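[1] sequence-free structure coming up:
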């Protein structure tokens, strides 16, 4: 009887710790990966197109899409604190946390880095001496240098390493969730000023503290999701004039931040006058955070709309596959950009640029979907398979096979 009661208590505790599913997070992740693809697909056009309104349009599109990495980091903070802030963290739990992250993040990162390292060695005619290759690979594995986009994985590894310490700080000091927001800005700007005036780091963007405001803003959202919705002027608590006013104020601030940052970015790329001092850093910080919050609000509204179920589901599916897409899409863009259009006609060039986006996304999905479903061990390179796209459960597969047999017998 005692064993039975303990089992019931354990099940009840597990149920109480089970968090409500938030599909808007996967939808925001889907928008973020589209932003990554846009940045990379337009990067060559930003340089190649001559100064004109067309180039300004490319620069603005490229700059607007820069919200993507802070959005991913916001989501990392949100998910970690949402899932773990209410749980006790024992030494065994801490070990399980790191083992899970090692398996899901570090292992695919190492294999993908090796693949990009070999590809770069072949394309750039580097030395194939084992000692030279091992030396390069070891250095690049530590700093994400095997290919430019892999710096983001290094940042995520740093954040996973810091997370238990941050959680301990919040618990021991009994900090309110709202303290996460000013703390994130304080740490990020202290790091930025130290870099600018003392350290002069070679690759500031490869350090997680560069994005700490986004991470701890996500932490606040994870600990207080309903309060974040209230901030945005959406959700049950935001109905009425107060919610509409907050939403309008947030939208106005976002539009102002976006207009200011994009204007500075376009002027800088075109050789125009730009403000001196910290304005670029301030503009980037405010624009990316405000864009992330506004897009999160849009995802919540989209998920609640009955007429938008298919777009919402498509975005959520894209978000579920985003890590694999992030890892492999530069390889397809690299192949695509090795075959520029023969014609110099502007229209052909613009179509070719847009085609890079479509090709990178389509080719990534064509690799990921069958690999996750049918290739054992694909997670070693592509990351963990989302439940929806992973191997089918044995019972389901057997039922489908039986249905196929019945269909064949009925039609013979």
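    Thanks, I have the structure now. Please read these numbers as outputs of a predicted model, since none were measured by experiment. Numbers count the residues shown, from 1 in each chain.

[2] alpha carbons only for contacts and neighbour counts from here, please
    Fine.

[3] what sits against the residue nearest the centre of the chain?
    For the chain, residue 72 is the residue whose C-alpha lies nearest the centre (C-alpha atoms, centre = their mean; 2.9 Å). Listed by C-alpha atoms under 8 Å, 6 or more residues apart in numbering, the contact partners of residue 72 are 29, 32.

[4] for residue 368, see how far away it is.
    Distance, residue 72 to residue 368, by C-alpha to C-alpha, to the nearest Å: 20 Å.

[5] which residues in the stretch 151-300 of the chain form strands?
    In the stretch 151-300 of the chain, no segments count as strands under DSSP state E, counting those that start in this stretch.

[6] tell me the helices in it, going along the chain?
    With DSSP state H, counting those that start in this stretch, the ranges of helices along the stretch 151-300 of the chain come out as 151-172, 180-194, 212-223, 225-232, 241-269, 279-304.

[7] putting a second one here so we can go through both:
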């Protein structure tokens, strides 16, 4: 069976998701240090409303896998290729950056450089996704890649399971939340894939049934009906309400030390992070037609292509940026300094990933499939440019 067409719109969603990650990390210190500022509500909003990165990437990963593999027979040869690609393009960069960040933290903590002490600590952190604060996402992704062939088989074997994937995912996720709270009390709950089964199974459902629901996802005047418009408004209203409610909880907790139940946090977080990728996919379809006419839209897609590399690298940029804090000066300078952290994390990481990916064929060791994606995009632009040249304009 022929593979489904590549959805370039997904790159826009990745671009927005990585902006969310950078915003969360660049405002994390401000949510602690700026509580007396009159703009603290803005910092809190940017920090919490932007918590869409990890969950969106998980949903997108699931969406792309099921979109590509579900319609086809999943052969043993495909299984070997699947795991080979994940080994080379996910696990290798994960191990490389885990090593770099582990050594970085070891040096900062001024531990003795003793291999017998370092080795057990290193492997414990690698095997639990704790070599650095952001690497838990890659650790979760590896868990989900291990599960993917099993879930793909079950969804193909039992059509009712595929049709009810969203319900099943949410039920499993919340069963884990409740059982963990009452009995297991697993450390670092957010580092385990069961915490994201709702998002993952929603992505699977979207990937499986995308051809059927695409016409509803695309917001277009020519295909709009009363029913569609109402459903779009309901989706966006519920999404915005859940997001703002989640922001409000944290503001009350951080500023007024108000205590809320874990179930309320989890409920609003789950609703917000499951609806966000759907909203972003709709936004991506709106942006698609502007890609050739808007430099900013084209840049957002380019950011989406390099997002994995930016994700892995940006904490180094933020760390060294924060080694040069402001001392005194007008109050607005502090706000500019925090904004500068976001800009540097974005631009420096983006530039380094892009340049290294173009300079060396070995950059996949650091950034996985990013170099290949950049090269494919470059080749595509060349073909499009060649096809747009009329016969009468070719010289020589």
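    Ah, there it is. Since the structure is predicted, the reported quantities are computational estimates derived from the model, not experimental observations.

[8] ok so, going back, can you put the helices of the stretch 151-300 of structure 1 in CSV and add distance to residue 50 of structure 1?
    Output for the helices of the stretch 151-300 of structure 1, formatted as CSV (distance: least, C-alpha to C-alpha, whole Å):
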stretch, distance to residue 50 of structure 1
helix 151-172, 30
helix 180-194, 33
helix 212-223, 34
helix 225-232, 40
helix 241-269, 11
helix 279-304, 24
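
[9] structure 1: which residue goes with residue 135 of structure 2?
    Using TM-score structural alignment, the equivalent of residue 135 of structure 2 in structure 1 is residue 150.

[10] next: residue 181 of structure 2.
    In structure 1, residue 181 of structure 2 lines up with residue 196, judged by TM-score structural alignment.

[11] neighbours around its match, how many?
    When neighbours are counted by other C-alpha atoms under 10 Å, residue 196 of structure 1 registers 12.

[12] OK, contacts around the residue opposite residue 166 of structure 1 in structure 2 once aligned?
    Under the alignment (TM-score structural alignment), residue 166 of structure 1 maps onto residue 151 of structure 2. Contacts for residue 151 of structure 2 (C-alpha under 8 Å, 6+ apart) come out as none.

[13] and the residue nearest to the centre of structure 1, what helix or strand is that in?
    Assigned by DSSP states H and E, residue 72 of structure 1 falls within helix 68-84.

[14] counterpart of that helix in structure 2, which residues?
    Mapped onto structure 2 using TM-score structural alignment, helix 68-84 of structure 1 spans residues 53-69.

[15] okay, buried residues for that stretch please.
    By neighbour count on 16 or more other C-alpha atoms under 10 Å, the buried set for stretch 53-69 of structure 2 is 53-69.

[16] compute the number of surrounding residues for whichever residue in structure 1 pairs up with residue 88 of structure 2.
    Residue pairing (TM-score structural alignment): residue 88 of structure 2 is matched to residue 103 of structure 1. For residue 103 of structure 1, the count of nearby residues is 15 (other C-alpha under 10 Å).

[17] before we move on, what about residue 184 of structure 2?
    Residue 184 of structure 2: 11 neighbours (other C-alpha under 10 Å).

[18] quick check: the gap between it and residue 174 of structure 2.
    Per C-alpha to C-alpha, residue 184 of structure 2 is found 14 Å from residue 174 of structure 2.
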